[in-house]
Structure formats: C-alpha cells, structure tokens
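Engineer: pasting the sequence and the predicted model now:
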Amino acid sequence: MTIILLIEQVLNGLQFGVMLFLMAAGLTLVFGVMGLINLAHGSLYMVGAFAAAAVAGATGSFLLAMAAALGAAAIAGVIVEMLVIRRLYDRDHLDQVLATFALILIFSEGTRWIFGSFPLYLNIPPYLSGPITLPGDIQYPLYRLVIIGVGLLVAAGLFLLISRTRLGIRIRAGESDREMIAALGVNISVLYTIVFALGAALAGLAGALVGAIQSVQVGMGEPVLILAFVVIVIGGIGSITGALVGSLLVGLTDTLGRTLLPVLFGTFMEASAATTVGAAIASMLIYILMAVVLIFRPTGLYGAR
C-alpha cells in the first residue's frame, strides 16, 4: 500500500466520522438531556435526504436543498416531539423503544407513499465536484473535503452553543437536574422541543450531505443509526466532545480496517480469501473497539462517572 492511498483512506475515515458526528451529536443531546431512547433518529436523517433530493430536483439549487433538509428535519422533529415523544418522558425505556420503533415504520411507509420505492439522486454541484490537489500531489474529491469542513464547523458551533450561550447553560442544567431548572422558571417543554429540533436538524443535514455521494432511499437511516449508537456509547452519553471523538474513532477504525486488513492477510493467504476474511473482521472492528472502551471506561471516554 502506498502512502498516498493511506492518506486518502484516512481522509475517507474522517469524512465518514464527521457524518457520524452529525448523527450522534443530536442523538446524544436528546438522550443526555431528555433521557429518551429515540430509535426514530435515523428516520429524520432519511427525511433530510429526501427533502434535499426533492428540492434540488425541483430548483436545481444545492444550497436550497441543504436549507430544505435542515428545515424539513427540524419541523418533522418538532411535530414528532409534540405529538408523540412528549408523552414518553416519564415512561419506561421499553415504551420509548416501542413507540419510536413504530415511528420508524410510519416514516418509512409515509416516505414510500410520497416518493415511491425507487431511489432518488442528489447531484453534486459543479463548483463542488471534481478532485482537488493536496500537498504531495494527492488528488482527493473536493466534496468530501467540504463534508469534513462542514462537520468540523458544526462541531465548533455546538461547542460554543453549549458552553457560551444561555441556551447551552439551560441544556447543561437540564442534563444535570431538570427538576431544579423547572423550579427556577425554565419552561422544560420548550427546552425539550428546541433540543429535539436541533438534533433532528443535524440528522437531516447529515442525510442531505451523504445523499449526494450515495442514493437516497427508504430505510437509509437505520444502518447509520446503529453506528451512531456505537459512537455515543464509546464517547459517553450527553457529551458533545465524546460524540466527536467517538465518531472520528469509529470512522477511522472502520475505513482503515476495511483497507488495511485485506492487505495484511494477503501476505500469507490467497488474495480472494484475504479479501473475504479481512472484510469480515473489519466489519467487527468498531464493536471490538466499543467493547474495549467499555471494559476500561464503562461510561464512555467522556461520559459522567
């Protein structure tokens, strides 16, 4: 393996990681502040992707498509929170799992009814398409670098929101002692709706960004949701820093594992067998990573003790 290929795979891992961060950040906020297990978070990712593809197809504007993804996912999140989720805060986690699983089915069938069963495609705009030359004459797709940049900007914005704003103070206080901030006059219902809408918007943005490099189809959010849960377990529930670190670890581990393990096994077995064995082990690496982290840090890397 050449050093150029290795650097390209590291960048692919970073791009995958920041996409997972956009999913996991909203999920960890919802779970940390509300104590809610939301299996329907992947459906909001799908809503953002379909909204972006539909608006881009109708207007030809990529920026409008991104705005539509944010708005549609946030609005869907507010509606879901007010009609369904608000009734689950004081219920058992099993009730939350069953209710949000039902939402997955509703979103999937509703999306299929509106857009059909065939996938949609969101084209990368000309000003973001093509490769860019990095130091060392490395050719890398500009759009993937944009995804990395957007993810890091969102991470910085979330850190500032949580640490420097009044809303962030309320979110952190709600995570620590929701009864106390309610007694101090903070409207918990409004706070929960804002947090849920923020998490939904981030999931919708992730779906829109990824929709330009893969097809937009019903059910696309569930595999990403599983990885997002792995991320917040590794990083620690309720921690934005943990979500970022965990996302990058998962992204790099998965991408480099799928690239390096077949090469490693290829040194002492046939190429076809090495590819099969390497891919099988690579698919387990992120779960092995999660198990190792939980052995030494049961609450995650940045989770509260």
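Structural biologist: Nice, thanks for sending it over.

Engineer: drop to CA atoms for contacts and neighbour counts, all remaining ones
Structural biologist: Will do.

Engineer: mind listing the helices for this structure?
Structural biologist: Secondary structure of the chain (DSSP state H): helices at 3-34, 41-59, 62-83, 93-115, 142-164, 166-176, 178-183, 188-211, 221-235, 240-265, 271-296.

Engineer: I'd like those helices written out as JSON lines, with mean neighbour count and distance to residue 302 added.
Structural biologist: Output for the helices of the chain, formatted as JSON lines (neighbours: other Cα atoms under 10 Å; distance: least, Cα to Cα, whole Å):
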{"stretch": "helix 3-34", "mean neighbour count": "23", "distance to residue 302": "12"}
{"stretch": "helix 41-59", "mean neighbour count": "26", "distance to residue 302": "22"}
{"stretch": "helix 62-83", "mean neighbour count": "21", "distance to residue 302": "27"}
{"stretch": "helix 93-115", "mean neighbour count": "16", "distance to residue 302": "23"}
{"stretch": "helix 142-164", "mean neighbour count": "16", "distance to residue 302": "14"}
{"stretch": "helix 166-176", "mean neighbour count": "17", "distance to residue 302": "15"}
{"stretch": "helix 178-183", "mean neighbour count": "14", "distance to residue 302": "21"}
{"stretch": "helix 188-211", "mean neighbour count": "25", "distance to residue 302": "19"}
{"stretch": "helix 221-235", "mean neighbour count": "23", "distance to residue 302": "6"}
{"stretch": "helix 240-265", "mean neighbour count": "22", "distance to residue 302": "5"}
{"stretch": "helix 271-296", "mean neighbour count": "16", "distance to residue 302": "11"}
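
Engineer: use this one as the comparison:
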Amino acid sequence: MDIATFLVQCLNSVQYGLLLFLLASGLTLIFGIMGVINLAHGSFYMLGAYMAFALSPLFGDQFLVMLAVGVALAAVFGYLLEWAFYSYLYQREHLQQVLMTYALILVFEELRSILVGNDVHGVKVPPWLEGSFALGDVMSYPWYRLFASGACIVLAVALYWVVNRTKLGMMIRAGASNRDMVRGLGIDIQRLYRIVFAAGVALAALAGMIAAPMSSVYPGMGGSVLIICFVVVVIGGIGSITGALVASLLVGFVDTFGKVFFAELSGMGIYVLMAIVLIWRPEGLMGRKA
C-alpha cells in the first residue's frame, strides 16, 4: 500500500467514524440519561436521508439551509414523539422497551413505503462541493467527503461545548449520573428528557442527511447502522459523549482497514474490538463503574 492509498483510507476511516459519532452520540444520550433501549434510533437516520431526498429539489444549491431546516424539523418531530410515546416507557422493563421501540421501526418502515415507495433514490452532491482534489499522482479524494468530515468535527466540538460548558450540559451530565438527585434539585426532568430526545433525533437525522449524497437512500437503511451504533455506545461507555467519539473513530479505522487487509473477515473486526474492550473495561472506555 503506497502513501496516497493509505492516506485515502485514513480519510475514509475518519469520515466514517465521525458520521457514526453523530448517530451514536444521540443514542448514548438517550440511553444513558433516559434509560430507554431505543431500537428505533436507526429509523431517525433513515428519516434524515429521506428528508434530504425530499428537500433537496426545494432548496437547490442551498445545501446548508436544507440541513438547517431538516435538523429543525427532526428536532420538533423528536420532541413530539417523546411526548406522545417515549414518555410512557421510562418505568417499563427493558424487554417492553425493546418490543415497543421495535414496533416503531415497523411503523416507520410502513409509513416510508406509503409516502415514498420502495425504490432506491439518490441525492445529488451540491454543485459547490462537486469534484475532488489530488492526493499524489494517481489518487484523488472527493470534496464532499472532506466537507462531511469537517461538518462532523464542528458538530462534535459544539456538542462537547454544550455538554461540558453550559447549564443545560450540566443538567444532562447530572441526569446521566443520578436522575433522582436532579429531580430533588427542582429541575424539570420531563422537559430535560424531551430536549435530550429531540437532540438525539436531530443528530441522527443530520447524519442521514449528510450521508445521503454519499450513498443511496433505500428502504431499511436504518437497520444497517443500528447495531453498529450500539457497538459504539458499548465500547465508548453508556452516557459518555467523549467515549462515543473515541469509539466511533476506532470502529471507523477497524472497519475500513479490515476491509482492505482482511476482506473475508472484515465483518468480524468491530465485534472483536468490542469483545477486547469489554474484557479489559466492562464499563467501556469512558464509562463509569457502577
């Protein structure tokens, strides 16, 4: 492997890992704070991809505006969904949460089939991000993938700042550690849950919108990323944003280079990584011991 090919694979690993982080950060917040095993999280990723397909003809070259509108719509949808459905799951057993959120997957898939159909769709890369730049004499790398990585880095920094430097973040971290104490301090835990859930849905939908121009928009696409998201959450530690970032990048590198060097065994790589981490640190890389 020459240096240009190695560099391209490194960029692919980082881009994939950062996109996973957008998905997994919302899931680890929801799971860590609300205690809900949300199997429907992958459906929010699918929602974002289909929103990109539906909104792109309306906004044309205004790709950033389209992303902002899509995130706002997803946040409102998440807030209403928590109020209408998830607020009834907190006191339920995990098995009931699994069954009820799996039922949501079926509902979302059926609604998608009715509204959009079962065809595979594509979303065009905005004109100002078309093309690629040279990496060496032969290799090149698309500008859009570089934009996707940069956007994810900006969002990761913003999320870190919100969680660690703001009053809302302080409440989120306290809720993840001891929700009874948060209630005792007079904080409206129900409102906090809705904000966290809306943010988780918005992050997943944004990941789907960013990923749509790089891949097809197709039925069932949420299911393919759901298991990997849970792997990231387990490796990083439940409730840890920093752990989700580190785990996402690790999974990105293991998966990408596993396909390069061990194509036949590449599907095992991330699960071997998870097993090693859990043997070494059962609570995850950044998780807290019970």
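Structural biologist: Arrived safely. As the structure is a prediction and not an experimental result, all values here were calculated from the model.

Engineer: TM-score for this pair?
Structural biologist: Remark: TM-score between the superposed chains equals 0.96 [TM-score structural alignment, normalised by the length of the second structure]; 288 aligned residues with a Cα RMSD of 1.4 Å.

Engineer: quick revisit: in CSV, list the helices of the first structure along with distance to residue 125 of the first structure.
Structural biologist: Listed next are the helices of the first structure as CSV, based on distance: least, Cα to Cα, whole Å:
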stretch, distance to residue 125 of the first structure
helix 3-34, 18
helix 41-59, 10
helix 62-83, 6
helix 93-115, 22
helix 142-164, 9
helix 166-176, 35
helix 178-183, 45
helix 188-211, 12
helix 221-235, 23
helix 240-265, 25
helix 271-296, 32
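
Engineer: what's the closest of those to residue 127 of the first structure?
Structural biologist: Shortest distance between residue 127 of the first structure and the helices of the first structure, using Cα to Cα, is found for helix 142-164: 9.1 Å.

Engineer: ok, and what's touching that closest one?
Structural biologist: 12, 14-15, 18-19, 21-22, 124, 128-132, 167-169, 171-172, 209, 240, 244 (Cα atoms under 8 Å, 6 or more residues apart in numbering).

Engineer: one more time with 7 Å, if that's ok
Structural biologist: For helix 142-164 of the first structure, the external contacting residues (Cα atoms under 7 Å, 6 or more residues apart in numbering) are 14-15, 18-19, 22, 128-132, 168-169, 209.

Engineer: go on, stretch 83-97 of the second structure?
Structural biologist: With contact meaning Cα under 7 Å, 6+ apart, stretch 83-97 of the second structure is reached by 34-37.

Engineer: please report the distance of residue 150 of the second structure from residue 30 of the second structure.
Structural biologist: Distance, residue 150 of the second structure to residue 30 of the second structure, by Cα to Cα, to the nearest Å: 25 Å.

Engineer: between the contacts of helix 142-164 of the first structure, which is nearest residue 195 of the first structure?
Structural biologist: residue 168 (10.0 Å).

Engineer: roughly how far does the residue mapped onto residue 6 of the first structure from the second structure sit from residue 214 of the second structure?
Structural biologist: Matched to the second structure by TM-score structural alignment, residue 6 of the first structure sits across from residue 6. Going from residue 6 of the second structure to residue 214 of the second structure by Cα to Cα gives 20 Å.

Engineer: now do the match of residue 6 of the first structure against residue 18 of the second structure, distance only.
Structural biologist: Noted for residue 6 of the second structure: a distance of 18 Å to residue 18 of the second structure, by Cα to Cα.

Engineer: what's the answer for residue 111 of the second structure, then?
Structural biologist: Taking Cα to Cα, one finds residue 111 of the second structure at 29 Å from residue 18 of the second structure.

Engineer: and what of residue 148 of the second structure?
Structural biologist: Taking Cα to Cα, one finds residue 148 of the second structure at 9 Å from residue 18 of the second structure.

Engineer: now do residue 125 of the second structure
Structural biologist: For residue 125 of the second structure relative to residue 18 of the second structure (Cα to Cα), the value is 19 Å.

Engineer: repeat for residue 108 of the second structure
Structural biologist: Using Cα to Cα, one gets 26 Å for the distance from residue 108 of the second structure to residue 18 of the second structure.

Engineer: swap in residue 48 of the second structure?
Structural biologist: As judged by Cα to Cα, residue 48 of the second structure and residue 18 of the second structure stand 16 Å apart.

Engineer: repeat for residue 267 of the second structure
Structural biologist: 19 Å.

Engineer: over to residue 256 of the second structure?
Structural biologist: Counting by Cα to Cα - residue 256 of the second structure and residue 18 of the second structure are separated by 13 Å.

Engineer: same thing with residue 203 of the second structure?
Structural biologist: Taking Cα to Cα, one finds residue 203 of the second structure at 12 Å from residue 18 of the second structure.

Engineer: then residue 98 of the second structure?
Structural biologist: 27 Å.

Engineer: now stretch 224-234 of the first structure on the second structure. Mean distance?
Structural biologist: Once fitted to the second structure, stretch 224-234 of the first structure is off its aligned match by 0.7 Å on average (mean Cα distance after the TM-score superposition for the first structure).

Engineer: what's in contact with that stretch?
Structural biologist: 20, 23-24, 28, 41-42, 243, 246-247, 250, 290, 293, 300-301.

Engineer: starting at the chain centroid, how far to stretch 4-22 of the first structure?
Structural biologist: 14 Å (Cα atoms, centre = their mean, to the nearest Å).

Engineer: same thing with stretch 215-225 of the first structure?
Structural biologist: That offset, for stretch 215-225 of the first structure, works out to 11 Å (Cα atoms, centre = their mean).

Engineer: equivalent analysis for stretch 162-174 of the first structure, please.
Structural biologist: 22 Å.

Engineer: make JSON lines out of the contacts of helix 142-164 of the first structure and add distance to residue 228 of the first structure.
Structural biologist: Shown next, in JSON lines, are the contacts of helix 142-164 of the first structure (distance: Cα to Cα, whole Å):
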{"residue": "14", "distance to residue 228 of the first structure": "15"}
{"residue": "15", "distance to residue 228 of the first structure": "14"}
{"residue": "18", "distance to residue 228 of the first structure": "11"}
{"residue": "19", "distance to residue 228 of the first structure": "10"}
{"residue": "22", "distance to residue 228 of the first structure": "9"}
{"residue": "128", "distance to residue 228 of the first structure": "27"}
{"residue": "129", "distance to residue 228 of the first structure": "28"}
{"residue": "130", "distance to residue 228 of the first structure": "29"}
{"residue": "131", "distance to residue 228 of the first structure": "29"}
{"residue": "132", "distance to residue 228 of the first structure": "29"}
{"residue": "168", "distance to residue 228 of the first structure": "22"}
{"residue": "169", "distance to residue 228 of the first structure": "25"}
{"residue": "209", "distance to residue 228 of the first structure": "16"}
